[in-house]
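*Asks:* Coordinates for the following, if possible.
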Amino acid sequence: MILDLFRLDDKVAVVTGAGRGIGAATAIALAEAGADVVISSRTESDLARVAKQIEAAGRRAAVVPADLSELDSMARLAAVARDELGRLDIVINNVGGTYPRPFMETEVEFLEEAFRFNVGTAHALTRAAVPVMLERGGGSVVNISSVMGRVSGRGFLAYGTAKAALAHFTELAAFDLAPRIRVNAIAVGSVATSALDIVLTNDEIRARMEQATPLKRIGDAREIAATALFLASAAGGFVTGKVIEVDGGTQAPNLDLGLPDL
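*Replies:* Below is the predicted model of the structure:
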């Protein structure tokens, strides 16, 4: 059966930023497909809710509250997967994000921190995961990037630059780790998560964003989770070094920050 290719029975995954939004939806999706999951984010109460849903799907959850901006915390998750769940097959690098800033307020330090949080974290966990994955023959890494890594909009210099770097990191890492470990990314458009609450609760702004998106709606976190499942499973077994765009057809930013000319 073709759907069997999407099964992850007895595999083990690590999902970062798993307390809510895309990370939570992805962790639950992987569990529903048969995987045990290490979930990590800053807020333990959020992780507890996700763990209950993983367990309701009949799978095990290892909960690791941590500040994932600390690279040592990221790297430690691979050891948790091996020590508590017995192996590691899948990594979902979902940590990231950077607040918008006008160009002249984007200090070098802010740009460096954006790179560290969006790319350094992914590299730290992937590098730690590789030896554990190879113990079982290989695995799959999925990085969560953004449409802002390929389009231009005012205020997104640090975020867009970091996400563009993550996309190319994905392509380079795929070559480095082939043939035993596949590495792909998802370039995400506007998705209804807590990160966008501040704008999506404003009906006027939401309507403008939907109108500026070719599919005329905001994405659902489960749609990103479904793409991650495809890339992590045997269904995506001949895919590596690719950035899958799940953005409603977006070709330009659908949120104008209203920053004036200099």
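*Asks:* When you work out contacts or count neighbours from here on, use the C-alpha atoms and nothing else.
*Replies:* OK.
*Asks:* Look at residue 193 and say how many residues are nearby.
*Replies:* Applying other C-alpha atoms under 10 Å, we find 15 residues neighbouring residue 193.
*Asks:* I figured it hits residue 21, correct?
*Replies:* Yes. Using C-alpha atoms under 8 Å, residue 193 is in contact with residue 21, at 4.9 Å.
*Asks:* How about residues contacting the lengthiest helix in the chain?
*Replies:* Longest helix in the chain, counting residues (DSSP state H): helix 157-177. Applying C-alpha atoms under 8 Å, 6 or more residues apart in numbering, the contact partners of helix 157-177 are 97-101, 103, 106, 110-111, 114-115, 118-119, 143, 145-146, 148-152, 181-185, 187, 240-243.
*Asks:* Just the buried ones from those?
*Replies:* Among the contacts of helix 157-177, those buried by neighbour count (16 or more other C-alpha atoms under 10 Å) are 97-98, 100-101, 110-111, 114-115, 118-119, 143, 145-146, 148-149, 181-185, 187, 240-243.
*Asks:* buried ones in stretch 228-241?
*Replies:* Neighbour counts using 16+ other C-alpha under 10 Å place 228-236, 239-241 of stretch 228-241 among the buried residues.
*Asks:* for that stretch, how far is the first residue from the last?
*Replies:* This stretch, stretch 228-241, spans 14 Å end to end (C-alpha to C-alpha, to the nearest Å).
*Asks:* Please tell me how far stretch 114-124 is from the chain's geometric centre.
*Replies:* 12 Å (C-alpha atoms, centre = their mean, to the nearest Å).
*Asks:* Stretch 121-128 too?
*Replies:* The answer for stretch 121-128 is 13 Å, by C-alpha atoms, centre = their mean.
*Asks:* Same check on stretch 159-169?
*Replies:* 13 Å.
*Asks:* And stretch 205-220, by the same measure?
*Replies:* In terms of C-alpha atoms, centre = their mean, the centre of stretch 205-220 is set 21 Å apart from its chain centre.
*Asks:* hang on, the earlier thing: list the residues that are in contact with both of residue 193 and residue 21.
*Replies:* Common neighbours of residue 193 and residue 21 (C-alpha under 8 Å, 6+ apart) are residue 221.
*Asks:* re the thing from before, give me the contact list for the helix or strand following the longest helix of the chain.
*Replies:* Using DSSP states H and E, the helix or strand that follows helix 157-177 in sequence is strand 181-188. For strand 181-188, the surrounding residues in contact (C-alpha under 8 Å, 6+ apart) are 130, 133, 138-147, 149, 167, 170-171, 173-174, 177, 224, 227-228, 231, 237, 239-247.
*Asks:* at 6 Å instead, please
*Replies:* For strand 181-188, the external contacting residues (C-alpha atoms under 6 Å, 6 or more residues apart in numbering) are 138-147, 170, 174, 240-247.
*Asks:* how far off helix 157-177 does it point, in degrees?
*Replies:* Relative orientation of strand 181-188 and helix 157-177, computed by axes from the mean of the first three to the mean of the last three C-alpha atoms, to 10 degrees: 160 degrees.
*Asks:* Next, the second sequence, to be compared with the first:
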Amino acid sequence: MQSDETDHFRLSGDIALVTGASRGIGQAIAFALAKAGAHVVLNARDPGQLEASRSELAAQGLSVSAIAFDVTDPSAVAAAVAEIVERHGGLDIAVGNAGQSLRKPVGQFDRAEISRLMDVNLGAALVLAQAVAPVMEARGGGRILLTGSMLGQIARPNNALYSATKAGLAGLARALAVDLGPRGIRCNVVAPGAVRTAMTETAALDPAVDAFVKQRTPLGRWATPQDVAAAALFLVSPASAFVTGQVLFVDGGMSAQA
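*Replies:* Just a heads-up that it's a prediction; the model follows:
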């Protein structure tokens, strides 16, 4: 008997790590993966915010735990992965969602700002892949998902550094797909457009910004974190078993038009 197609989106028995999971898109991805049957380890730097997020998801009957560490610290990442393996027996899914934005004219970025944003948004993704790949290989394979952005494909004023880091994630995912594919590990990018979260709420309440987003987006609305999470679930589930090295835009068509 053939399995139900919904089984292709089940993650029963999987262990997943989601960085930047204390709020917004990261928390929504963690919820979606846990709802699909995975045990999800939430990560953020702030232990207080992290525990609040863990408690919120656990209260809904989901299997979650938490571990605080800085994604830019290779030793901390390696220690966290080792702890996850010790506690749960392995790691099947790693979602590199932690990131930062810094808007200013291109000539005003100083060297420290450049290094910091490159480290958080791009370098940390490679550090995560380095840490999880041997563990995933020992399990017979795994899935790495990186949170990119529509702004890695198109440009907006005062976002040169952020756009560069997110474009870099697309290249990194392709490289990881080639390098890690023979070891049974897939790597993809989910690239949101304009997403309405607590961080963007002020902008969304500005009538001019709201009108611009809705006019510029063929589907005529902001994305929700759940829109992004649904795409993320697809990319780490058996439903995408032959998909690797790809960028999936969740932007309502904004990047498709001139």
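*Asks:* about what we covered before: just the ones of the buried ones among the contacts of helix 157-177 of structure 1 in strands?
*Replies:* Using DSSP state E, the members of these that fall within strands are 143, 145-146, 181-185, 187, 243.
*Asks:* Out of those residues, the closest to residue 53 of structure 1 would be?
*Replies:* residue 143 (22.9 Å; C-alpha to C-alpha).
*Asks:* In structure 2, what stretch matches the longest helix of structure 1?
*Replies:* Using TM-score structural alignment, helix 157-177 of structure 1 lines up with residues 160-180 of structure 2.
*Asks:* what's the mean distance for the matching stretch versus structure 1?
*Replies:* For stretch 160-180 of structure 2, the mean deviation from structure 1 after alignment is 0.5 Å (mean C-alpha distance after the TM-score superposition for structure 1).
*Asks:* Buried residues of that stretch, list them for me.
*Replies:* 160-170, 172-174, 176-178, 180.
*Asks:* on that earlier part again, distance from the chain centre to the longest helix of structure 1, please.
*Replies:* 13 Å.
*Asks:* now swap in stretch 203-220 of structure 2 and tell me
*Replies:* The chain centre lies 24 Å from the centre of stretch 203-220 of structure 2; the measure is C-alpha atoms, centre = their mean.
*Asks:* now stretch 141-149 of structure 2
*Replies:* Distance, centroid of stretch 141-149 of structure 2 to centroid of chain: 7 Å (C-alpha atoms, centre = their mean).
*Asks:* now stretch 196-209 of structure 2
*Replies:* 21 Å.
*Asks:* That one corresponds to what range in structure 1?
*Replies:* Against structure 1, stretch 196-209 of structure 2 falls on residues 192-205 (TM-score structural alignment).
*Asks:* Which residues outside that stretch are in contact with it?
*Replies:* 21, 206, 220.
*Asks:* For the residues you listed, give me JSON lines that also has secondary structure, neighbour count and distance to residue 13 of structure 1.
*Replies:* Formatted as JSON lines, these follow (DSSP: H, G, I helix; E, B strand; the rest coil; neighbours: other C-alpha atoms under 10 Å; distance: C-alpha to C-alpha, whole Å):
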{"residue": "21", "secondary structure": "helix", "neighbour count": "19", "distance to residue 13 of structure 1": "17"}
{"residue": "206", "secondary structure": "helix", "neighbour count": "18", "distance to residue 13 of structure 1": "34"}
{"residue": "220", "secondary structure": "coil", "neighbour count": "16", "distance to residue 13 of structure 1": "22"}
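*Asks:* Give the aligned equivalent of residue 134 of structure 1 in structure 2.
*Replies:* Per TM-score structural alignment, residue 134 of structure 1 is aligned with residue 137.
*Asks:* And its match, how far from residue 205 of structure 2?
*Replies:* According to C-alpha to C-alpha, residue 137 of structure 2 and residue 205 of structure 2 sit 46 Å apart.
*Asks:* So between the two, which is more surrounded?
*Replies:* Between residue 137 of structure 2 and residue 205, counted using other C-alpha under 10 Å, the more crowded position is residue 137 (17 against 12).
*Asks:* how close does that one get to residue 206 of structure 2?
*Replies:* Residue 137 of structure 2 is 48 Å from residue 206 of structure 2, by C-alpha to C-alpha.
*Asks:* Ok, residue 49 of structure 2 next?
*Replies:* Noted for residue 49 of structure 2: a distance of 27 Å to residue 206 of structure 2, by C-alpha to C-alpha.
*Asks:* So the two - more neighbours on which side?
*Replies:* residue 49 (16 against 11).
*Asks:* so where do the strands sit in structure 1?
*Replies:* 12-16, 36-41, 61-65, 90-93, 139-146, 181-188, 243-246.
*Asks:* Out of the ones you listed, the one nearest residue 125 of structure 1 is which?
*Replies:* strand 90-93 (7.8 Å).
*Asks:* what's the matching range in structure 2 for the closest one?
*Replies:* Going by TM-score structural alignment: strand 90-93 of structure 1 matches residues 93-96.
*Asks:* After superposing, tell me the mean distance of that stretch to structure 1.
*Replies:* Mean deviation for stretch 93-96 of structure 2: 0.4 Å (mean C-alpha distance after the TM-score superposition for structure 1).
*Asks:* hey, where'd the helices end up in the stretch 1-150 of structure 1?
*Replies:* 21-32, 44-56, 71-85, 108-115, 121-134 (DSSP state H, counting those that start in this stretch).
*Asks:* mean deviation (superposed) between the last one and structure 2, please.
*Replies:* Spelled out, that is helix 121-134 of structure 1. Counting by mean C-alpha distance after the TM-score superposition for structure 1, helix 121-134 of structure 1 comes out at 0.9 Å.
*Asks:* picking up where we left off before, can you list the strands of structure 1 in a markdown table and add distance to residue 54 of structure 1?
*Replies:* What follows is these, written out as a markdown table (distance: least, C-alpha to C-alpha, whole Å):
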| stretch | distance to residue 54 of structure 1 |
| --- | --- |
| strand 12-16 | 12 |
| strand 36-41 | 8 |
| strand 61-65 | 6 |
| strand 90-93 | 16 |
| strand 139-146 | 19 |
| strand 181-188 | 23 |
| strand 243-246 | 24 |
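*Asks:* Can you tell me which of the ones you listed is nearest to residue 124 of structure 1?
*Replies:* So among the strands of structure 1, strand 90-93 is nearest, using C-alpha to C-alpha, at 10.0 Å.
*Asks:* Show me the contact partners of that closest one.
*Replies:* Residues contacting strand 90-93 of structure 1 (C-alpha under 6 Å, 6+ apart): 13-16, 122, 139-143.
*Asks:* need these in TSV with distance to residue 72 of structure 1, can you?
*Replies:* As requested, the contacts of strand 90-93 of structure 1 are exported to TSV (distance: C-alpha to C-alpha, whole Å):
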residue	distance to residue 72 of structure 1
13	18
14	15
15	16
16	13
122	12
139	22
140	21
141	19
142	20
143	18
